[in-house]
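*Asks:* Pasting the sequence and the predicted model now:
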Amino acid sequence: MAIIKDKDFIRGKCPMTKEDIRVLTIAKMDIQEDSKIIDIGSGTGTITVQSAIEASKGMVYSIERDEDAYDTTIKNIDKFNCTNVEITKGEAIEVLDSYIEKGIKVDSIFIGGSGGSIEKIIDRCDALLKEDGALVMNFITLDNCYKAMEYVKRYSYLTNISLVNISNNREGTYMMISNNPIFIVKCSKGEV
């Protein structure tokens, strides 16, 4: 897997899944060359772009509701020439409902943002995932992680939770600066 460096992405005012977390997240998504993927809450588009590169013969469906984030995702899709991405601006639930109506089935789904609707989003993700699919979610707060994990219990998933604490040195020194800890949750469908 050739990981794109943070500095190579166009940045807006929106959140970005940073490189170290992105590497782990992408690895947990089990992406194959022909995978179909949904990225919910694309932010700057780092997961969308990295997924599109990994699934070069597949498809990435990217969803973002915020105007600045949507525009930044499009800029990064264009910068990295990702021709296998379909991006939609809108509320995740409405967009996911349209995918269900179209009969779309995907290999993996990443939830990077839920806008407070994690339960409804998980319901739709279950309908969209193939029987051996992977649902991967990143959370900054324990509260949101707990809510998602309690809700996902109603489905047949094998779950794995990682709490990842990354620190990087500050500009040529040995002083380590800590990033926010991130919960990375992988739910494997049909593997209970």
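*Replies:* Okay, I see it. Numbering: from 1, shown residues only.

*Asks:* Going by C-alpha atoms from here, please, whenever you check contacts or count neighbours.
*Replies:* Fine.

*Asks:* what about the helices in the chain?
*Replies:* Using DSSP state H, the helices of the chain run over 19-28, 46-54, 67-79, 92-102, 118-128, 142-152.

*Asks:* structure B:
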Amino acid sequence: MSSLWPYVTSGIPDHLFERLPGIPLSKREVRLLIVSLLRLKRDSVLWDIGAGTGTVSVEAGLLCSQGKVIAVERDEDVAALIRRNCDRFGVTNVDVIEGSAPDCLKNLTHQPDCVCVEGGSPIKEILKTVWQHLQPQGRIVATAANFENLYAISEGLAELQVRNIEVVQSTINRLETRGNRQVFAAVDPIFVLSGEKLD
């Protein structure tokens, strides 16, 4: 448990994370959806591929107190940002791997029982490699910000014969103060796809 976020529930406010310009951050509401679809256990091993700011890794690290999170990020500065965000929240069970997926995934020693794919290309090759390592009854969750990625992920999951596939599009509006008025501002919609490996 972190003094910055001393709660057992997920949903850390976005502003509590350190950020870098241009580096994506999974918004709190989308993160809650991702975490719920991962169906984490206290001892889960999660691969977070394309971890970006590390928000999902931090949330999962806090939830999986006896487990392990492997955050994969190809950019050295962004990987350092993930480490700093883990330090901010006192998360010690996240290992940050600097490398490009899918190539760097072959050398990971902790086999996952859940995987989150938040970015990366070629996406279908990443999914295929992840599937080879995913434990039976494992969960896979992937996000897409556009129709091209949505199609590629959907096709990749179908080719792998992922079971119990769900597709959700988030539509989130947040109340914001602009000048002397309060308005609802839309958060960019994200598609979240999930499924499981039954054998």
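*Replies:* That came through, no problem. Being a predicted model, the structure only gives us computed values, none of them experimental.

*Asks:* quick one on the thing from earlier: any chance of the helices of structure 1 in TSV, plus mean neighbour count?
*Replies:* Below are the helices of structure 1 laid out as TSV (neighbours: other C-alpha atoms under 10 Å):
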stretch	mean neighbour count
helix 19-28	17
helix 46-54	26
helix 67-79	20
helix 92-102	16
helix 118-128	19
helix 142-152	15
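
*Asks:* quick one, which of the ones you listed is nearest to residue 162 of structure 1?
*Replies:* helix 19-28 (9.8 Å; C-alpha to C-alpha).

*Asks:* which other helices and strands contact the top strand by length along structure 1?
*Replies:* Using DSSP state E to define each element, structure 1 has its longest strand at strand 129-139. The contact analysis (3 or more C-alpha pairs under 8 Å, 6 or more residues apart in numbering; DSSP states H and E) places strand 129-139 of structure 1 against helix 19-28, strand 106-111, strand 182-189.

*Asks:* follow-up on the earlier one: present the helices of structure 1 as JSON lines; the columns should include distance to residue 109 of structure 1.
*Replies:* Output for the helices of structure 1, formatted as JSON lines (distance: least, C-alpha to C-alpha, whole Å):
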{"stretch": "helix 19-28", "distance to residue 109 of structure 1": "11"}
{"stretch": "helix 46-54", "distance to residue 109 of structure 1": "10"}
{"stretch": "helix 67-79", "distance to residue 109 of structure 1": "17"}
{"stretch": "helix 92-102", "distance to residue 109 of structure 1": "11"}
{"stretch": "helix 118-128", "distance to residue 109 of structure 1": "7"}
{"stretch": "helix 142-152", "distance to residue 109 of structure 1": "14"}
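
*Asks:* on that earlier part again, and residue 42 of structure 1, which of the helices and strands packed on strand 129-139 of structure 1 is closest to it?
*Replies:* strand 106-111 (8.6 Å).

*Asks:* The closest one aligns to what range in structure 2?
*Replies:* Residues 112-117 of structure 2 are the counterpart of strand 106-111 of structure 1, counting by TM-score structural alignment.

*Asks:* if we can go back for a sec, so which of the helices of structure 1 gets nearest residue 190 of structure 1?
*Replies:* Nearest to residue 190 of structure 1, of all these, is helix 118-128, at 10.6 Å by C-alpha to C-alpha.

*Asks:* Enumerate residues external to the closest one that contact any of its residues.
*Replies:* Here helix 118-128 of structure 1 makes contact (C-alpha atoms under 8 Å, 6 or more residues apart in numbering) with 92-93, 96-97, 99-100, 104-106, 109, 114, 135, 148, 151-152, 155.

*Asks:* repeat that with 7 Å
*Replies:* Helix 118-128 of structure 1 is contacted from outside by 93, 96, 100, 104, 105, 106, 148, 151, using C-alpha atoms under 7 Å, 6 or more residues apart in numbering.

*Asks:* what residues are up against the residue mapped onto the first one from structure 2?
*Replies:* Going back to what we said before, that points to residue 93 of structure 1. Residue correspondence to structure 2 (TM-score structural alignment): residue 93 of structure 1 is matched to residue 102. Counting by C-alpha under 7 Å, 6+ apart, residue 102 of structure 2 makes contact with 125, 126, 129.
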